[in-house]
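Asks: Sequence first, then the predicted structure, then my questions.
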Amino acid sequence: MKSHYTIIIQWSDEDQCYVVSLPEWGEFCHTHGETYSEALTNAQEVLELLVESAVKQGELLPEPNVFGTSLQAV
């Protein structure tokens, strides 16, 4: 699956793992991993499931945030 969705990976001192946010899918759409690589793999799997589920249910996919279009000029 090729997608252009945003994956934000950040270390969490509180959780002692990498926490992943998938902003186009809502503020509560998260996953995690003990390593950066595991967090990325988990994010890709979650995105695949989200897209498959939305398509299967006939829902519109969220519009991806694209560099240069979602950032305001400083």
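Replies: Ah, there it is. Numbers count the residues shown, from 1 in each chain.
Asks: When you work out contacts or count neighbours from here on, use the C-alpha atoms and nothing else.
Replies: Will do.
Asks: which stretches of this structure form strands?
Replies: 8-12, 17-21, 30-33 (DSSP state E).
Asks: what about the last one, distance to the chain center?
Replies: This points to strand 30-33. Distance of strand 30-33 from the chain centroid (CA atoms, centre = their mean, to the nearest Å) equals 9 Å.
Asks: Check which helices and strands that strand sits against.
Replies: Strand 30-33 sits against strand 17-21, helix 36-56, with contacts defined as 3 or more CA pairs under 8 Å, 6 or more residues apart in numbering; DSSP states H and E.
Asks: what angle do the longest one and strand 8-12 make?
Replies: Looking back up the chat, that one is helix 36-56. 130 degrees (axes from the mean of the first three to the mean of the last three CA atoms, to 10 degrees).
Asks: what about versus this one:
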Amino acid sequence: MMNKYEMIIHWSEEDQLFIAEVPELPGCMADGHSYQEAVSNAETIINEWIETAKNLGRTIPKPKGKLMYA
């Protein structure tokens, strides 16, 4: 499944890991020792987040693409 949710990826000095956050899916984030690993892990977590939401009968936000920040 191809995910179209925006990911924000940053380096965490505290954790010494890349962090990938998915703002459109509350609480959805992953980490990795490399940028690529963080993205790959986030793709897995996005699928798990969606599957869990379906199982619980919750609404799944539609991907909006690039978010606008002030």
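Replies: Nice, thanks for sending it over. From a predicted model like this one, the values you see are computed outputs, not experimental measurements.
Asks: Turn the strands of the first structure into CSV, columns for mean neighbour count and distance to Pro62 of the first structure.
Replies: Formatted as CSV, the strands of the first structure follow (neighbours: other CA atoms under 10 Å; distance: least, CA to CA, whole Å):
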stretch, mean neighbour count, distance to Pro62 of the first structure
strand 8-12, 15, 16
strand 17-21, 20, 15
strand 30-33, 20, 16
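Asks: right, and those - which one's nearest Lys56 of the first structure?
Replies: Closest approach to Lys56 of the first structure among the strands of the first structure (CA to CA): strand 30-33, 21.4 Å.
Asks: what about the most centrally placed residue in the first structure, distance to Val74 of the first structure?
Replies: The first structure has Leu22 as the residue nearest its centroid, 2.6 Å off, counting by CA atoms, centre = their mean. Counting by CA to CA, to the nearest Å, the separation of Leu22 of the first structure from Val74 of the first structure is 24 Å.
Asks: still on that earlier bit, I'd like the strands of the first structure as JSON lines, with distance to Leu49 of the first structure appended.
Replies: Below are those laid out as JSON lines (distance: least, CA to CA, whole Å):
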{"stretch": "strand 8-12", "distance to Leu49 of the first structure": "17"}
{"stretch": "strand 17-21", "distance to Leu49 of the first structure": "15"}
{"stretch": "strand 30-33", "distance to Leu49 of the first structure": "12"}
